[in-house]
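Novice: structure, please.
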Amino acid sequence: MDEVLWAVGRASGVVALLLLTVSLWLGIVTRSGRPLPGMPRFSVTLLHRNVSLLAVVFLVLHIGTLLLDSYAKLTLTDVLVPFLGAHLPFWLGLGTVAVDLLIAVTVTALLRRRLGVRVFKAVHWLSYALWPIALAHSIGDGTDGTSGWMLVLAGASVLFVLVAVLWRVSAWFLETAGARRSDAEPSRRA
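Specialist: Here you go, the predicted structure:
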C-alpha cells in the first residue's frame, strides 16, 4: 500500500505543479483583456478558475497521500509550519510556504465579492511568488526533482510563464497599448 501512496503522492505533486503553471498562464492571459483564439474572455476566466481549483484538489491529494505514507513520514507540523521538517527542511518548508500562499489566494478568490476587488487583487498578486516557490519545492524536495524529465518539465514551465509575462509587459499588451493611446491623444489635440 505504501508504494501506491508514494506513487500517487509523487504524481499528484507533478500534476499540481503543471496545473498551477497553466493557472498562472491563464491568469496572465485573462488579465490581458484579450481572448484566446476561439474563446471569449469570460471563458478564459472560467477556465482559469476551474484549473486553479483542480490544482488545489491535486495539491490536497499530494499532501494527503504523503501524510498517510509511512515512507514519506510527513507530519501535520511539516504541512503547517515551514522549515521544521526532519528531511530536507528548507525544500519542504518551501512547499509549506507555497501551500500557505495558495490557501490565501484561494480563500480570497472564493470570497472576492465580500472582500472587494482591492483586497482580492492585492492577495492574488501572491500567485507570482507562489508559483516559483512551488517549482523550487518540486525540484529540491521531489524524488524526481533532479531527474532529466522533471528538469525538462520545470524548464518548459518556466519558459511558458516567462513568455506570458514578457507578452504581458510588452507594447502589444492590450491595456498598456490602450493607456498609451489615451495618454497620447490629449497631446495630439493640443
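Novice: CA atoms for contacts and neighbours, from now on please.
Specialist: Will do.
Novice: what's around residue 2, how many residues?
Specialist: Under the neighbour criterion other Cα atoms under 10 Å, residue 2 is assigned a count of 14.
Novice: looking at it, it is touching residue 67, isn't it?
Specialist: No: at 11.0 Å, residue 2 does not count as touching residue 67 under the criterion of Cα atoms under 8 Å.
Novice: quick one: classify residue 70 as helix, strand or coil.
Specialist: Classification of residue 70 by DSSP: H, G, I helix; E, B strand; the rest coil places it in coil.
Novice: all helices for the protein, in order.
Specialist: Assigned by DSSP state H, the helices in the chain fall at 2-32, 41-68, 76-80, 89-110, 112-115, 117-124, 127-141, 148-169, 174-189.
Novice: ok, residue 25 - contacts?
Specialist: The neighbourhood of residue 25, defined by Cα atoms under 8 Å, 6 or more residues apart in numbering, consists of 160, 161, 164.
Novice: same question for residue 80.
Specialist: Contacts of residue 80 were listed using Cα under 8 Å, 6+ apart, and they are 96, 100.
Novice: recalculate using a threshold of 10 Å.
Specialist: Residues near residue 80 by Cα atoms under 10 Å, 6 or more residues apart in numbering: 93, 95, 96, 97, 99, 100.
Novice: hmm, the third one is touching residue 79, no?
Specialist: The one in question is residue 96. Yes: the criterion here is Cα atoms under 10 Å, and residue 96 meets it with residue 79 at 5.5 Å.
Novice: which one is the spatially most central residue of the chain nearest to, not counting chain neighbours?
Specialist: For the chain, the residue sitting closest to the mean C-alpha position, by Cα atoms, centre = their mean, is residue 20 at 3.5 Å. By the measure of Cα to Cα, 6 or more residues apart in numbering, the closest residue to residue 20 outside its immediate chain neighbours is residue 55, 5.9 Å from it.
Novice: now show me the structure for the sequence below, then we'll compare the two:
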Amino acid sequence: MPDVSLWHAARASGMVSMLLLTATVLLGILGPMRVGTVTWPRFTLAGLHRNISLLTLALLAVHIVSVSADSYVPIRWIDNVVPFVSTYHPFWLGLGTVAFDLILALLVTSLLRPRINQRLWRALHWLAYICWPIALAHGLGIGTDAMSGWPLILGVLCALAVLAGMAWRLASARKKIMARLS
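Specialist: This next block holds a predicted model:
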C-alpha cells in the first residue's frame, strides 16, 4: 500500500492555507475601515492580521514542501516559484505559483514598510486582492476532489465571505464620500 501521508499533508495544508488567507484578506478589509471596539481595539485587529498572515505563510510552506516531496506527482522545486513551467497541470499549478509569488511580494514589502514610501506600500498591498482569487482558483482547479463535496462548499464559503467583506468596504467608502459631498 502506498504511503499517502504527503498527499494528506499537501491537501490539508492547502485547504487550511486557503481558510487563513481568506481570514487575512477579511482582516485586511477591516483595517482601513477603522473597525474596532473597546474589547477589540484596532491595533489588536492589525496584530491579528499580521499573525494570521505569518501563519498562512507557514502552512503554505508545508503545502509546497509536501507537494514537492511527494513522488506521486512530478512537481519540481522550480515549479513552485516559476509559473506555468510544470509538466503537471501547468495552468493550475502555475496559478498557485503566481499566488505564492504575490504572497512573497506582500511579505517582502510588508517587512520593508518602514523603509519604503507609504503610498507605494499601499499600492503593492492591493496585490492581496489579486492573490486571493488566484489562490482560490488554483485550489479548485488542481485539487483532486475540490469541485465536489465539502472542499467545494469551503471554497464557495470563502468566496462569499470575501465578496461580502468587499461589498461592506465599498458601501462604507461610498457612505463616507456621500457624507463629505453633502
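Novice: quick check: TM-score for this pair?
Specialist: After superposition, the two chains reach a TM-score of 0.93 (TM-score structural alignment, normalised by the length of structure 2), with 181 aligned residues with a Cα RMSD of 1.6 Å.
Novice: hang on, the earlier thing: the more surrounded of residue 96 and residue 79 of structure 1?
Specialist: In this view residue 96 of structure 1 and residue 79 are compared by other Cα under 10 Å, and residue 96 has more residues nearby, 24 against 21.
Novice: quick revisit: overlap in contacts of residue 96 and residue 79 of structure 1?
Specialist: Listed as contacting both residue 96 of structure 1 and residue 79 by Cα under 10 Å, 6+ apart are residue 85.
Novice: for residue 101 of structure 1, list the residues it contacts.
Specialist: Contacts of residue 101 of structure 1 (Cα under 10 Å, 6+ apart): 95, 107, 123, 124, 126, 127, 129, 130, 131, 133, 134.
Novice: make a PyMOL selection of the buried ones in those.
Specialist: Buried residues within those, by 16 or more other Cα atoms under 10 Å, are selected in PyMOL with:
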select buried, resi 95+123+124+127+130+131+133+134
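Novice: with distance to residue 188 of structure 1 added, can I get the contacts of residue 101 of structure 1 in CSV?
Specialist: Formatted as CSV, the entries for the contacts of residue 101 of structure 1 read as follows, by distance: Cα to Cα, whole Å:
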residue, distance to residue 188 of structure 1
95, 52
107, 46
123, 39
124, 37
126, 39
127, 39
129, 40
130, 43
131, 43
133, 46
134, 48
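Novice: and of the contacts of residue 101 of structure 1, the nearest to residue 186 of structure 1?
Specialist: Relative to residue 186 of structure 1, the closest of the contacts of residue 101 of structure 1 is residue 124; by Cα to Cα it sits at 33.6 Å.
Novice: quick one: what's aligned to the closest one in structure 2?
Specialist: With TM-score structural alignment as the matching criterion, the partner of residue 124 of structure 1 in structure 2 is residue 125.
Novice: thought that match was touching residue 107?
Specialist: Yes: under the criterion of Cα under 10 Å, residue 125 of structure 2 makes contact with residue 107 at 9.3 Å.
Novice: what do the two both touch?
Specialist: Between them, residue 125 of structure 2 and residue 107 share no contacting residue under Cα under 10 Å, 6+ apart.
Novice: excluding covalently adjacent residues, which one is nearest to residue 27 of structure 2?
Specialist: Excluding its sequence neighbours, the residue lying closest to residue 27 of structure 2 (Cα to Cα, 6+ apart) is residue 49, at 5.5 Å.
Novice: show me the contacts for the aligned partner of the one you found in structure 1.
Specialist: Using TM-score structural alignment as the criterion, the counterpart of residue 49 of structure 2 in structure 1 is residue 48. Each residue near residue 48 of structure 1 by Cα under 10 Å, 6+ apart is listed here: 19-20, 22-30, 42, 54.
Novice: change it to 8 Å
Specialist: 23, 26, 27, 30.
Novice: how far away is it from residue 95 of structure 1?
Specialist: Residue 48 of structure 1 sits 22 Å away from residue 95 of structure 1, taking Cα to Cα, to the nearest Å as the criterion.
Novice: what's the answer for residue 64 of structure 1, then?
Specialist: Residue 64 of structure 1 sits at a distance of 14 Å from residue 95 of structure 1 (criterion: Cα to Cα).
Novice: what's the answer for residue 113 of structure 1, then?
Specialist: From residue 113 of structure 1 over to residue 95 of structure 1 (counting by Cα to Cα), the distance is 29 Å.
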